[in-house]
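Peer 1: sequence and predicted model, in that order:
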Amino acid sequence: MTDQTNDRAAIEAVLAPIAAGRATVRVEGGRASIILDVTGLPDGAQNALETDIRAAAAIPGIDEVRVARTAQRVNRRLIAVASGKGGVGKSTVSANLAIALARAGRKVGLVDADIYGPSQPKLMGVEGRKPVAHDKKLVPLATAYGVPMLSMGGLVEEGQAIAWRGPMAAGALTQLVDANWGAADTLVLDLPPGTGDVQLTMIQKHRPAGAVIVSTPQDLALIDATRAIDLFAKAGIPVIGIVENMAGYACPHCGEVSDPFGKGGAEAAAERLGVPFLGRIPLDIAIRTASDVGSPPAAGNGVEGAAFAEVAGKVNAWLDTQKG
């Protein structure tokens, strides 16, 4: 066995507990060349790991340590969460869907693409925090739920009106989507209501893998939801399914269930349009109060999060059937 082989084995031994399988070692003379796989690591963690590896590899007989970083390309898929009109709970569904997918094992990021009415900072408990940029790319905010997030709400002053024309809004969407998402392989996009400039930019430039449509059971909301479905269909983007939100209200005193927004309309519309029905989210004050304090129900194990987990399970199953 040569000295170089011994040196390589010695370096590999000291790096094993540090690099966790990320380092490949080559030794030539007194030089150690190390290929370091930094896939999914933020910049700070990459720098710290390289520093530790350089120090550990400087064993007797090694005069020079060279480290080259490499990263695998993450094949990232976008899931658009859309609605034909506002006020149907699309943002609440987006936040809880992202969290439930992460709990199911997906590496998920959340984009608050509702440029004019960003609400994800409040829903995800990161109000007042501002993202930073590195190498001209935004770095998503970490949240308590394992879902990194970016929102226009983090780029403007709280309460400030965002009075932007189409091109400016479209440019903002691109900054959010093209950020440094690290290992996240699935981005949930909370889109503005309707079928305007942001939706068209997203379809043309970022090409989501599929769309989830949110509607209440009432007829007016379903008419607008049908328009949103038509937009994606014309663009050749699969509609993963429809979520019926605010479906049924259980009185906290007597337990009687009423249907202030109607019942079963979204499921019937899904059948008529030939798209899957993903499930119902009840009109529950516990969901509203938890959302207001930045504690999405999907992050817990209560009954309020079960409906979101069911929807996420169907979206997760759909993702598993897709290539890439």
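Peer 2: Yes, it's here.

Peer 1: C-alpha from now on. contacts and neighbour counts both.
Peer 2: OK.

Peer 1: so how far is residue 6 from the residue nearest the centre of the chain?
Peer 2: Centroid check for the chain by Cα atoms, centre = their mean gives residue 109 as the closest residue, at 2.2 Å. Counting by Cα to Cα, to the nearest Å, the gap from residue 109 to residue 6 is 44 Å.

Peer 1: and the host helix or strand of the residue nearest to the centre of the chain, what does it pack against?
Peer 2: Secondary structure from DSSP states H and E places residue 109 in strand 108-112. Counting contacts by 3 or more Cα pairs under 8 Å, 6 or more residues apart in numbering; DSSP states H and E, strand 108-112 packs against helix 90-103, strand 149-151, strand 186-190.

Peer 1: JSON lines for these, including mean neighbour count and distance to residue 142?
Peer 2: Below are these laid out as JSON lines (neighbours: other Cα atoms under 10 Å; distance: least, Cα to Cα, whole Å):
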{"stretch": "helix 90-103", "mean neighbour count": "26", "distance to residue 142": "13"}
{"stretch": "strand 149-151", "mean neighbour count": "26", "distance to residue 142": "7"}
{"stretch": "strand 186-190", "mean neighbour count": "26", "distance to residue 142": "14"}
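
Peer 1: Serialize these to JSON lines and add fields for distance to residue 31.
Peer 2: Below are the helices and strands packed on strand 108-112 laid out as JSON lines (distance: least, Cα to Cα, whole Å):
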{"stretch": "helix 90-103", "distance to residue 31": "42"}
{"stretch": "strand 149-151", "distance to residue 31": "42"}
{"stretch": "strand 186-190", "distance to residue 31": "40"}
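
Peer 1: and the comparison structure, right after this:
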Amino acid sequence: MLRPLTEKRVRDALGTIMNPVTGGDVVSSGIVESVAIKDGDVTVILAIDPRTLDAMEAVGKECEGAVAKLSGVKSVRIALTAHRAEPAREPSMPRGAVPPPKPPAPQPLNGVRKIVAVASGKGGVGKSTTSVNLALALKQRGLKVAVLDADIYGPSIPKMLGAGGRPDFTPDDRIRPVVSHGIKAISMGHLVPEDRATIWRGPMVIGAIQQLLGGVAWDEDGGVDVLVVDLPPGTGDAQLSLVQTVPVDGAVLVSTPQDIALIDARKAYDMFDQIGIRVLGMVENMSQFTCPDCGSTHDIFGHGGAIAAAKEKGIAILGQVPLDPAIMRQGEQGLPIVIAAPDSAIAQAYLAMADRIMIDLAVAPADQ
């Protein structure tokens, strides 16, 4: 009779693998954050210091091999996620010294009811695609919506929305957003030629973000209910400039299932957590690919990793979006999937995300 597959057996197997960072085994060193078992499929999450990623990837392979030897195991998935370091203490002020002035508190934008940041720690995970389709889904639910492309170096929103024209200016010299598919949009891509590189240092990036936020006529034609901000990858100047300039009502994290993307998504979560901004949920993008010829499903980038990471942190799951060439193709044509195929399963996934976010933000169309 086969022994039942239990978490204790999995942890015992993991206890035979050495952690090269601490010198002990991976269990006693405290990096095993969770063990999940379902129908013989085992998922283990190891919380590591991102600086030790190279060494710990080999440890992950050893853990996978050890667990795979257990009877009753059908598959093993080892996910490496980055733990949050303790915040550094601020140095004490010398006696009699005058502390520096605190930065001004974020100020609301005229004509904007709610601000949602769409973020990822890593590039290439479909964040801009998520921003555009989520904005259009909110529009379909009856809201007035705008998109701000905060990726100064690689703006893509104008092309995705088919809105590449240059904006006009109001009589008081504010930028008038470009309107496409019924939503307002502004981007450095509207202000700088498409083939020209933006070679700016940090202070110039901060100034550009502040100008795109405060120098735009969001309040024209009755303003907007939700401003979706498409942030660049990482946790740098653009992100900090946004949260220090305006009050952000919530953040949406986007990740693909593979482990390295999850480490970066974890950093994005930690950033919002440290600055007190609520994370509304996580979107797992490119979760599966269904072959159009044979109908078989393939986990090209793994599957469920972002879901497991979100559950570990208590983050809501907003949805899983498959890897589908139609999403890329429609985005290239300036006709996002929510507009091009509103009845498709993918469009319905974005609409479901919009419903969740509207409930979380307590925002509804003005006529309701």
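Peer 2: Arrived safely. Quantities reported herein were computed from a predicted structural model and do not represent experimental measurements.

Peer 1: quick check: TM-score for this pair?
Peer 2: With the length set by TM-score structural alignment, normalised by the length of structure 1, the two chains reach a TM-score of 0.74; 248 aligned residues with a Cα RMSD of 1.4 Å.

Peer 1: so for residue 241 of structure 1, which of the helices and strands packed on strand 108-112 of structure 1 sits nearest?
Peer 2: helix 90-103 (13.0 Å; Cα to Cα).

Peer 1: average distance between that closest one and structure 2?
Peer 2: Taken over the aligned residues, the distance from helix 90-103 of structure 1 to structure 2 averages 0.4 Å (mean Cα distance after the TM-score superposition for structure 1).

Peer 1: can you give me the strands for the stretch 151-300 of structure 2?
Peer 2: 178-180, 183-187, 224-230, 250-255, 279-285, 289-290, 297-298 (DSSP state E, counting those that start in this stretch).

Peer 1: what is the third one packed up against?
Peer 2: Applying 3+ Cα pairs under 8 Å, 6+ apart, we find strand 224-230 of structure 2 packed against strand 112-119, helix 127-140, strand 145-149.

Peer 1: quick one: map residue 342 of structure 2 onto structure 1.
Peer 2: With TM-score structural alignment as the criterion, residue 342 of structure 2 lines up with residue 301 in structure 1.

Peer 1: need the counterpart of the residue nearest to the centre of structure 1 in structure 2.
Peer 2: Match for residue 109 of structure 1 (TM-score structural alignment): residue 146.

Peer 1: equivalent analysis for residue 201 of structure 1, please.
Peer 2: Aligned partner of residue 201 of structure 1 by TM-score structural alignment: residue 241.

Peer 1: tell me how many other residues crowd that match.
Peer 2: Applying other Cα atoms under 10 Å, we find 18 residues neighbouring residue 241 of structure 2.

Peer 1: that one and residue 115 of structure 2: what is the separation?
Peer 2: 14 Å.

Peer 1: quick revisit: state the helix or strand in which the match of residue 342 of structure 2 lies.
Peer 2: Using DSSP H and E, no helix or strand contains residue 301 of structure 1.

Peer 1: equivalent range in structure 2 for stretch 48-63 of structure 1?
Peer 2: Across structure 2, nothing matches stretch 48-63 of structure 1 (TM-score structural alignment).

Peer 1: what of stretch 17-35 of structure 1?
Peer 2: Stretch 17-35 of structure 1 covers no residues of structure 2 once aligned (TM-score structural alignment).

Peer 1: isn't the match of residue 109 of structure 1 up against residue 226?
Peer 2: Yes. Applying Cα atoms under 8 Å, one finds residue 146 of structure 2 in contact with residue 226, separated by 6.5 Å.

Peer 1: what sits against residue 336 of structure 2?
Peer 2: 129, 132, 133, 160, 161, 327, 330 (Cα atoms under 8 Å, 6 or more residues apart in numbering).

Peer 1: just tell me what the fourth one corresponds to in structure 1.
Peer 2: Right, the one you point to is residue 160 of structure 2. So residue 160 of structure 2 corresponds to residue 123, using TM-score structural alignment.

Peer 1: spatially nearest residue to that match (excluding sequence neighbours)?
Peer 2: Leaving out its chain neighbours, the residue that sits closest to residue 123 of structure 1 by Cα to Cα, 6 or more residues apart in numbering is residue 294, at 4.4 Å.

Peer 1: what residues are shared contacts of residue 146 and residue 226 of structure 2?
Peer 2: The contact lists of residue 146 of structure 2 and residue 226 share no entry, where a contact means Cα under 8 Å, 6+ apart.

Peer 1: distance check, the counterpart of residue 148 of structure 1 in structure 2 against residue 201 of structure 2.
Peer 2: Under the alignment (TM-score structural alignment), residue 148 of structure 1 pairs with residue 184 of structure 2. Per Cα to Cα, residue 184 of structure 2 is found 28 Å from residue 201 of structure 2.

Peer 1: between those two, tell me which one has more neighbours.
Peer 2: Each of residue 184 of structure 2 and residue 201 has its neighbours counted (other Cα under 10 Å); residue 184 has more, 21 against 9.
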